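J.: Next comes the sequence, and after it the predicted model I'd like to discuss.
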Amino acid sequence: MRTEMDVHRPRLQQMKEWIFGYSARPLVLTALCGAFAPVAWTAPRPQIPIWNAPDIDKVCGETLSKARGEIAALERLPLSQATLDRVFGTWNRMQILIEDTQGPVEILTNASPDAATRTAGESCQLKISELGTELFQNEKIYAHFQRITPTDRIDRKLKKDVVEAFEDTGVALPPEKRARMKLILQRLEEVRQAFARNIRDNKTRLAFSPGEMKGLPASYLEKARRDDKGNYLLGFEYPEYEPFMGNAENEEARRRYYIAFNNRGTPQNLDLLGEAARLNREIASLYGLPSYAHFVTRRRMVESPETVHRFLDEVEGKVREVERREIGELRAFKAERLGKSVQEVTLNRWDLPYYQEQLKKARYNIDQEALRAYFPTDASVAWVFAISGSLYGVRFVPAKAPLWHPSVRYYEVIDGKTGMFLSGVYLDLFPRDGKYSHAAAFGVRSVSLLARRTPISVLVANLDRNGLNHRELETLLHEFGHILHGVLSRTRYANQGGTNVERDFVEAPSQMYEEWTRKEPLRLLHQYCKACPEVDEALVKRLHAARSFGRGIQYGRQHLYASYDMALFGEREVDPMQGWIRMEGETPTGYVPDTQFPGTFGHLVGGYGAGYYGYMWSEVLALDMLSVYGKNLMNPAVGRRFRDLILSNGGQRPAAEMVREFLGRDPSPKAFFEEITGRRGD
């Protein structure tokens, strides 16, 4: 489960947070949907335009003007003429019009090497956010949607979602409250941008002496920057931070890096997080709700904070004993390595990655850095394409396209049976200054069969150019699961496409796809690098065993993050830092003084506020859906069924309904809790 370093970024994410509330999407009526899916249509093959700052300013202004023209035309439409075709057709056109600017702007804001372009992108996003608030507080358009009486299940559900989105943006509030809601939403977008910018643009580098680098492999040392005194200069990119924390023998050096890493957005981001919590609390009060968590969850699968708390209580009951046992093992391992008694040593947060890695080397003969020879980056990408193509009946064909950086690659997704162009995919895999610092899937362009529109998605990551370790391979598959959800979507309306599903389901397809790194499919990777060491059955088993150790620690941490999130956005006002100190202080390793982790926790202002529980909730569904594959994860019949039922439908059907149909029964948390406790089989 990749969570700390990956963030899912669906297209128009900020806009949809208040437009659609990530509620369940319309039901699909298969016979009718077929009428909108002509197999032989030849769609244009769109690509992302590469704009500079002046381009963005110009295009953004033109888009806002056109969108306001569409809004004005819809306002002028007499209620008596507000037919479904006119209203829904205009609605779909507006979504597409805005997305054709917002999509490219968002990826350029997060990945362009040019600072001026990123700044112009942020300005444009703010303007589009303001437009969205104006649109969804428009009483006349709200009245048009209320008047329509669809007979088709897809359209009925679309109406329900859009009406709820209007209401969640304040259209039905009294004028004073509606005006306040508009200001709050505008400020929250500014907070989100500033929070992300403070982390993305942090160019701090810590100096470590050659002695402090002991334990790091030669390949790592060769790539690291150095100053004129011979010190190594390390920043906050994951390919630098994670190997260091797992291999550097010097505990003081690990402590220093850990503290710096957990302060990289502060102190500004702590203030921003506190402001976001206050503003979201005010939103809840405008609606007469006890908390922002109530406001959010009423549109999610869980429906209420009480369901979340019951789920988290159950997770805690399963994980706590496992976490304490694993920490006890690591403490004993540390004592043995230092030649001391267990009572003489303390296991600190900065010790956990290091002693987990060293224990796995000793116990399972698994060295994450040595694994890079097995998983070269290019071969790993080819392997992901191959297993995805085999499972879902598609091909990934390299193609030429304008690019925002020379290291980016573009591919066309072609249906293996019909030869039809389905979508475009960009891969931006390597770290650089000014780039989004985690791993994420950006849905830049949504599908719409009604508009004969094909999707585009972008996978952004910060991987090692020289090869991946097993965790990074897992991350690559996780994010590619999001990509597949976007590019294989075949939905009627643009705002139903791909990953535009309930936020507490959106991670399930990608979390399920991580499992392909632990079984037989992994052995196929050797086909794409004949010169690489072969991933034999024995290595696969050792990888599985090594991956299983530390699950208690991992899920204990996830439980902490989700619980903190629910507390921050709960009924009682919580100071972000004091709340964190108290809650982390109650964990087995305690709070680390001088760290300000909440200032790095971008999920809480980037769409996952009162929703971080969704990572584990989604994993319940992911591991349950995995059971349908049985012992053969490469079963093309099951893969095709998953594509047709889950991926293709995007948000056209409620997630619970799709999952139940795919399983042939109600979902069960059994596999998830067996994963936590280490009792899940191969």
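T.: It's in.

J.: okay, CA-based contacts and neighbour counts for the rest of this
T.: Fine.

J.: Now do the strands in this structure.
T.: 6-9, 206-208, 225-226, 232-234, 394-398, 409-415, 421-428, 439-445, 456-460 (DSSP state E).

J.: try it against this one:
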Amino acid sequence: MSSENPFLSPSDLPYQLPPFERIDESHYRPAFERGMAEQRAEIDEIVANPDAPTFENTIVALERTGETLRRVSAVFFNQASADANDTIQEIQGEIAPKLAAHEDAIYLNAELYARVKAVYDADPDLDPESRRLLERYHLDFVRAGAALRPQQQERLREINEELSALSTTFQNKLLADTNASAVVVDDESQLAGLSPDAVAAAAEAARERDLPGSYVLTLILPSNQPVLSSLTDRPLRERIHVASIQRGANANEHNTAETVARIVALRAERAALLGHPHHAAYVLEDSTAGSPAAVHEMLDKLTPAAVANAHAEAAALQESIGDEFQLEPWDWSFYSERVKQAKYQVDAAALRPYFELERVLHDGVFYAANRLYGLSFAERTDLVGYHPEARVFEVTDADGSGVGLFIGDFYTRDSKRGGAWMNSFVDQSALLDTKPVVINNLNISRPPAGEPTLLTFDEVTTLFHEFGHALHGLLSDVRYPKFSGTSVQRDFVEFPSQVNEMWAVWPEVLANYARHYQTGEPLAQEVVDRLRESQIWGEGFKTTEYLAASLLDLAWHELSTEDARSLFPDDAETTQRITRFEADALERAGVAVAAVPPRYRTTYFAHVFAGGYSAGYYSYIWSEVLDADTVDWFTENGGLTRENGDHFRRTLLSRGGSMDEMQAFREFRGRDPQIEPLLTRRGLAS
């Protein structure tokens, strides 16, 4: 069996695309075991080298280890997110703690650390990227606990192993509860306000769940659900909202409260072991922000104006409602859309026929990338993706040379976690002679067969955003895989993707893709102008819900070990304690607006408890400071031109993590970032 395992040797497909036709679930366990064993042997060889430690025989040798493990991990964890099933979840539950232990065995290896430290202390003469690699490895070992006493290291191993298992548990429980919380509607009249294609998608979702004749409204990851802006049936809106914000807090086997409590306590304990007052201090030490104080200072500049704007918007919505009832969270999107329509004459539902997926993808997303960077995209129907809906595109540069592969997986399904994200199957590296293979996953409702996929404008923006991450991976030009593409500090990683959103509304790009899917008629210029003007409406809500989630994340991760223990004594009230903690934290932070729930509440905050954003959800708005300043630069310098794109590519996108991220920004912008463009964009300048 092992000789037939496709993970045990490099793929012979273009760009080393994994051979999905030959991959079976039975291959994962043996490939993980073989991959870990191989890397352990490679590490042993480095440690046993009788020669004095050098950059080449220690640091570069480390970069070359773990190829089999890298291959299987990339494929497996993408499937665990994009196409999970009971077997995959079972394997993930088994393998995640083993991988955590394997990583600890490397970074807590005293002899290996001694070699790394010897090279670091010798201060060899290196080129800038190699010097950064040496510095990063040394820092990674120290932050992983290599300098701790053996007894402390043993406890650290136990914590890391348990945390890895708990994150998997959180992810699986949340997926199950999100699917179970989907709202079933039996009477089509209750769907009044939804467009015909949205109704058809709900009927299709019901058929997939063996509920013919009914309609299923599935939930996306954030608190606020898109259908709330259209549904006229207020009780149904309330059902959907309650189903959304109760995920993970329901009294069933999918409740995540105990998992959250344990994660919070263990993260606090680990931070203390590593010499930090709390998890946030540990995380932010290695970020562009540098400290929780710096993050709070920035968020404090935004919070008062954002909340004031949210209250002003709420007053406008209540005026639209009148005296019939009091504005509630499930009313916000519905009446906000109507106020926006009256103010700007922009009807979101009427715009959807102009945003057909294929046209947005080819004539919008790909078109902008071609104009900026000279990239071309050709669908490779001869190459098989990991799922029938995963489409493979070859990307070529302006000179015709191959750049890599882009895989688009756009539709929602019960086996896919919520949200939208970018993954990588193969990282670009000159050292390993590899070119990138990157994936974008979205959660767009799939229409019935033969029907067009019509997007909301928010979904259009998400498509451009995630493709910004893809470009960061595709345009990487580094030597070492550790620095490839999006391998940058957490609070910098969203920056290129947020910049790419600007092209969704850039006049030349919008005019190229925004055409009626039936008639080909372009979206009228006056509608385009109103659409652009309308983007300022609702920023009070958007900024407040985002800040609430960011500050909630920080509140959880600024707990000391003692605080976490006192918050969660050994009793059966964990869900209620989490609810009270949330309310108190939001009140203290000044973002407790009754009609504006946090973008994510604790029990379904996947970024923080199942992803890599713990004490880092602030990153989106931190990066948006850079993004808004960059949009100003593009605007000042002529916008959609190859000269501008090449400058952004050369100074920033291609660098990955191979240099200090803020220095890369300065090389691009010519100065430090300024916050004023962000304040103007979000209506907070006054």
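T.: Yes, it's here. Predicted model only: the values in this text are computed from it and were never measured.

J.: what's the TM-score here?
T.: Between these two chains, after superposing, the TM-score reads 0.87 (TM-score structural alignment, normalised by the length of structure 1); 629 aligned residues with a CA RMSD of 2.5 Å.

J.: hmm, back to that, mind putting the strands of structure 1 in CSV, distance to residue 304 of structure 1 included?
T.: Output for those, formatted as CSV (distance: least, CA to CA, whole Å):
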stretch, distance to residue 304 of structure 1
strand 6-9, 23
strand 206-208, 44
strand 225-226, 49
strand 232-234, 43
strand 394-398, 39
strand 409-415, 39
strand 421-428, 36
strand 439-445, 28
strand 456-460, 32
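
J.: For residue 277 of structure 1, which of these is the nearest?
T.: Of all these, it is strand 6-9 that lies closest to residue 277 of structure 1, at 19.8 Å by CA to CA.

J.: Where does that closest one end up in structure 2?
T.: Using TM-score structural alignment, strand 6-9 of structure 1 lines up with nothing in structure 2.

J.: And that strand, what's buried?
T.: Neighbour counts using 16 or more other CA atoms under 10 Å place 6-9 of strand 6-9 of structure 1 among the buried residues.

J.: Just say which of the strands of structure 1 is most tucked in.
T.: Ranked by mean neighbour count under mean count of other CA atoms under 10 Å, the strands of structure 1 are led by strand 439-445, which reaches a mean of 29.

J.: So residue 205 of structure 1 sits against residue 237, correct?
T.: No - using CA atoms under 8 Å, residue 205 of structure 1 is not in contact with residue 237; the gap is 10.2 Å.

J.: Among these two, which residue is more densely surrounded?
T.: The neighbour count for residue 205 of structure 1 versus residue 237, taken as other CA atoms under 10 Å, is higher for residue 237 (21 against 14).

J.: That one contacts residue 463, correct?
T.: No - Residue 237 of structure 1 is beyond contact range of residue 463, at 9.2 Å (criterion: CA under 8 Å).

J.: Need the overlap of contacts for those two.
T.: Shared contacts of residue 237 of structure 1 and residue 463 (CA atoms under 8 Å, 6 or more residues apart in numbering): residue 431.

J.: Flag every buried residue along the lengthiest helix in structure 1.
T.: Longest among the helix segments of structure 1 by residue count, using DSSP state H, is helix 305-338. By neighbour count on 16+ other CA under 10 Å, the buried set for helix 305-338 of structure 1 is 305, 308, 311-312, 315-316, 318-320, 322-324, 326-327, 330-335.

J.: repeat for stretch 246-265 of structure 1
T.: Neighbour-count burial for stretch 246-265 of structure 1 [16+ other CA under 10 Å]: 246-249, 253-255, 257-265.

J.: Not counting residues beside it along the chain, what's closest to the residue positioned nearest the centre of structure 2?
T.: Centroid-nearest residue in structure 2: residue 421, 4.6 Å away (criterion: CA atoms, centre = their mean). With sequence-adjacent residues excluded and distances taken as CA to CA, 6 or more residues apart in numbering, residue 421 of structure 2 is closest to residue 441, at 5.3 Å.

J.: Trace that neighbour over to structure 1, please.
T.: Counting by TM-score structural alignment, residue 441 of structure 2 corresponds to residue 460 in structure 1.

J.: any idea how far residue 197 of structure 1 is from its match?
T.: Residue 460 of structure 1 sits 16 Å away from residue 197 of structure 1, going by CA to CA, to the nearest Å.
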